[in-house]
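# below is the sequence, then the predicted model.
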Amino acid sequence: MNPLNSCFLDSLTVTSFFGNAEMRAVFNDRQLMQSWLDVEATLAQAQAELGIIPSVAAETITEAARVERLDLAAVSADAADTVHPLVPLIRALTRAAGTDAGRYVHLGATTQDVMDTGFVLRARAGLDIVGGQLDELVRVLRRHALRHRDTVMAARTHGQQALPTTFGLRAAVWQTELQRHRERLAQLRPRLLVTSMGGAAGTMAGYGPRAFELERAVAARLGLGVAPTPWHATPDRLVECLTLLGLIAASAEKLAREVYFLGRTEIGEAHEPQRDSQVGSSTMPHKRNPIRCEAVIAAASTLRAQVPLAIQTMVAQDDRDMGVGMTLWKLLPECFILIGGALQRLTEVFTGLRVDPARMRANLAATGGLVLSEAVMLRLAGPLGREPAHHLVMGIVRDSLDTGRSFGDLLRADRQVTAVLSHAELDNLLDPLSYVGHAAALVDRALLTSEAT
């Protein structure tokens, strides 16, 4: 890696926080240029198949259309001189193909046809990676759901303890959310994975009388679909892709924040893994900072912030508007790199997640039984009525909070309560395990449903 690289995502010091090697390999400069060269070669092959250009010319162009065969320094210099993103690459390919074959390079095409189709090819490779990462993360969360199916903990609403739940149910909920993203990826693919072959102004005029046949031949060779109309000024396909990455990023950030919160000193219910060589703080040796979770949060929030900008590119003028279109050149690689790194780090967190069931039980006991107030109120609602029972229990809760006395002790001292409930029944009602509802069954249903998808 170039130590003078000006892109923060590629900095020597932060590569362990943003991106991952697999996704970077898909979206580096060489691969992007190779995708455009692949489109140029495929166009020539399809034209030869239809007898539009000589077969030998297509073979020569295909052989020449390799990044390693081109003078990239010359391409870079030419780009600065021409102020054009693709012409330097076309010129280099034309030179590499030679005089006879070079005359057929880029025949009938326009820059955006080649670049957009190339970006679609890269997006397909990126989606393959994201899909695999989601599958792995779902598998890890399923294991937690099964292992902790009956591990009781406090559910929290409005930032406070609410009722008992299980860690297994929380993991099951998380994995079903990721499963829905997996479904969205599958639904996106046929809309996104199409060629762009509109020609200079979207009429396909430059491709000649057999333009539709040529379009189908190019699409078939690239393994893509055919768009019903040119989409130079309607980039909603790419925008939908980036929006979906934003949704996935939001889920990733949520999960990272869950672990971040559970690992607080005062909570201590779950912690991200720590290597022996890992440094938590440069000055405080006792710190075990959740750095992977923080990296996920940073990457995901950065990615989500790009979604409104991506949507803005849909406000394109006339039949082509590169004033907004060029924005996607930057957003597509960066967003894929950010989500690739975020999902990798999140998988590492949950693969090695240290769950502390004892601390979960201890935290449940911290309120002295107040988290079971609903269970007590509903049991009293039968003989007393719901509203009187709610009023009675709320008053006892307030006394507990004001005086510091145990909720259970106050219940046992209340004549209205003891007239209905025995001490043994109260003890059972104040056992967190007795009031996790259908948590285990919900885990089973969630995992059975995900297996069927």
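Now that the structure is in, tell me what you want to look at.
# when you work out contacts or count neighbours from here on, use the C-alpha atoms and nothing else.
Will do.
# can you pull the buried residues of the lengthiest helix in the chain?
Across the chain, the longest stretch assigned as helix under DSSP state H is helix 111-147. For helix 111-147, a neighbour-count test (16 or more other Cα atoms under 10 Å) marks 111-124, 126-127, 129-131, 133-138, 140-146 as buried.
# and stretch 145-164, by the same measure?
For stretch 145-164, burial by neighbour count (16+ other Cα under 10 Å) applies to 145-146, 148-155, 161-164.
# here comes the other one, which I'd like you to weigh against the first:
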Amino acid sequence: MSTIRVYEGYESPLSTRYASKEMQFLFSDQHKFATWRQLWVWLAKAEQSLGLDITNEQITEMQDNVNSIDFEAAAAEERLTRHDVMAHVHVFAKQCPKAAAIIHLGATSCYVGDNTDLLILRDAIDLLLPRLASIIFSLKNFAIKYKSQPTLGFTHLQPAQLTTVGKRTCLWIQDLLMDERALRRCREDLRCRGVKGTTGTQASFLQLFNGDGEKVIQLDKLVTKLAGFEKSYAVTGQTYSRKVDVEIIGALSSLGTSIHKMCSDLRLLASRKEIEEPFESSQIGSSAMPYKRNPMRSERCCALARHLITLFSNAANTHATQWLERTLDDSANRRLTLSEAFLAADAALMTLLNISQGLVVYPKVIERHIAQELPFMSTENVIMAMVKAGADRQVCHEKIRVLSQEAGAQVKQYGKDNDLVERIRKDPYFEPILNKLDEILDAQTFTGRACAQVDDFLTEEIEPLLEKYKESLKTIQTVQLNI
């Protein structure tokens, strides 16, 4: 590859920086055009089995040349023909002179184009699902480890009732479980386009088989089976319905919202120094501020996720504007949208897996933050304890109100620590409960059923899902980011 091509031409960051080699291969020219050729082989095999004059020698010749693609010759042909499929038909025919007459027999361009897209979409989902399961598995272990660790909950980004680190993690996992379900449903619903002809009527194949409709039906089923699908779409125009793309990109876009939400939370927690993503010993946080430990992985996930979210509108608008049996204004858009959606999702998941495998919690910082807010949160419990000890609720409420205002002034006006507890200890009025005050202020008593909810969620929701991926989870490896 020339220096000019590498450094003076555009290359997508998804391929040079972010996405995995496996996902890049699925959307590569080599894989795409080799799959076209394989589809021509399958078509020939199916047509031969149903009585058309196609020899084993022709099929073998085609099969032997599936991967040996002359890209320069194909590019030259396309410049002449302005037709990518026919360019590759011509090049393949030159490589397979014995089979030249039967390549692409009865088919339209979408036979190879759309069926290849469906095969790639299937394999791409199959690549993403185990990655997603691995993240859920890592977060599950994290949730178990910290299921009892109290932490401040937040509503309106203001301190609220306590939760636990593990319970908050389960909120992230629940979103990812929904994403796994949506992607798995897309995978299960995915079908082959099969052999449907130029407008989906199978007219060309009906001519090939002299009006024998049953053979046309069998041809469609045979090719579908050879492609590894159980069913083909019952009806199509020239293309499979772009509604399929809407569903798949919709699921990926929804995954993007989950990733963005979780990584936004991590960025907020990193700012509070409560939880940090992995940070390598040689990593530089800032060119100007050497002390910084920026959450660059979470920020990368958010950036990729936002791009992923925006791609949904492309898929939706493409489907909405397909006129009648098809128009070609979907082509350039889908070349970008389908590949970028999967490459972005793949990159975000790989980065999120790296994050989830190395999250670092700082309990002492969390405890300090709790100590700053818990005295205010505990006032109702103090009042209840005093009432049990015989005090008048209204009098106690006023006492607590005054002390709380004084403590609040120390925090807000003078930047001091919250000293409400010390004020309560020094006030003789509260002497009846002073021996119980530490128990009343125990953070564990303010987290409700958070710990139990983690256990229930693990048993009822997480483990049944992970059971589906037990084989892939056996080979889970620690992910390192190259860049």
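Done, it's in. Keep in mind the model is a prediction, meaning the values are calculated, not measured.
# about what we covered before: just checking, next helix/strand downstream of the longest helix of the first structure?
Downstream of helix 111-147 of the first structure, the first helix or strand assigned by DSSP states H and E is strand 152-157.
# that next one aligns to what range in the second structure?
With TM-score structural alignment applied, strand 152-157 of the first structure matches the range 150-155 in the second structure.
# centre of the chain versus the matching stretch, how much separation?
27 Å (Cα atoms, centre = their mean, to the nearest Å).
# contacts for it next, please.
Contacting residues not belonging to stretch 150-155 of the second structure are listed as 159-165, 366-367, 369-370, 443-444, 447 [Cα atoms under 8 Å, 6 or more residues apart in numbering].
# same thing but at 10 Å, please
Here stretch 150-155 of the second structure makes contact (Cα atoms under 10 Å, 6 or more residues apart in numbering) with 158-168, 274, 363, 365-371, 373-374, 442-447, 450-451.
# in strands only, show me the residues you listed.
158-164 (DSSP state E).
# distance check, the residue nearest to residue 30 of the first structure when sequence neighbours are not counted against residue 171 of the first structure.
Spatial nearest neighbour of residue 30 of the first structure, excluding adjacent residues (Cα to Cα, 6 or more residues apart in numbering): residue 67 at 6.7 Å. Taking Cα to Cα, to the nearest Å as the measure, residue 67 of the first structure and residue 171 of the first structure are separated by 45 Å.
# check residue 323 of the first structure too.
Separation of residue 323 of the first structure from residue 171 of the first structure (Cα to Cα) stands at 44 Å.
# of the two, which one has the most company?
residue 171 (22 against 10; other Cα atoms under 10 Å).
# what do we get in the second structure for the more buried one?
By TM-score structural alignment, residue 171 of the first structure lines up with residue 169.
# quick one: contacts for the closest residue to that match other than its chain neighbours?
Counting by Cα to Cα, 6+ apart, residue 143 is the residue found nearest to residue 169 of the second structure once chain neighbours are left out, at 5.7 Å. Under the criterion of Cα under 10 Å, 6+ apart, the neighbours of residue 143 of the second structure are 137, 149, 164-170, 173, 451, 454-455, 458.
# closest one to residue 221 of the second structure out of these, please.
residue 137 (38.4 Å; Cα to Cα).
# which ones are touching the closest one?
131, 143, 173, 353, 356-357, 462-463, 465-466, 469, 473, 476.
# same question for residue 20 of the first structure.
Taking Cα under 10 Å, 6+ apart, one finds 337-345 in contact with residue 20 of the first structure.
# roughly how far apart are residue 228 of the first structure and residue 304 of the first structure?
The gap separating residue 228 of the first structure from residue 304 of the first structure is 30 Å, by Cα to Cα.
# okay, the two: which has more neighbours?
residue 304 (22 against 7).
# OK, contacts around the counterpart of that one in the second structure?
By TM-score structural alignment, residue 304 of the first structure lines up with residue 309 in the second structure. Residue 309 of the second structure makes contacts with 249-257, 260, 341, 345, as judged by Cα under 10 Å, 6+ apart.
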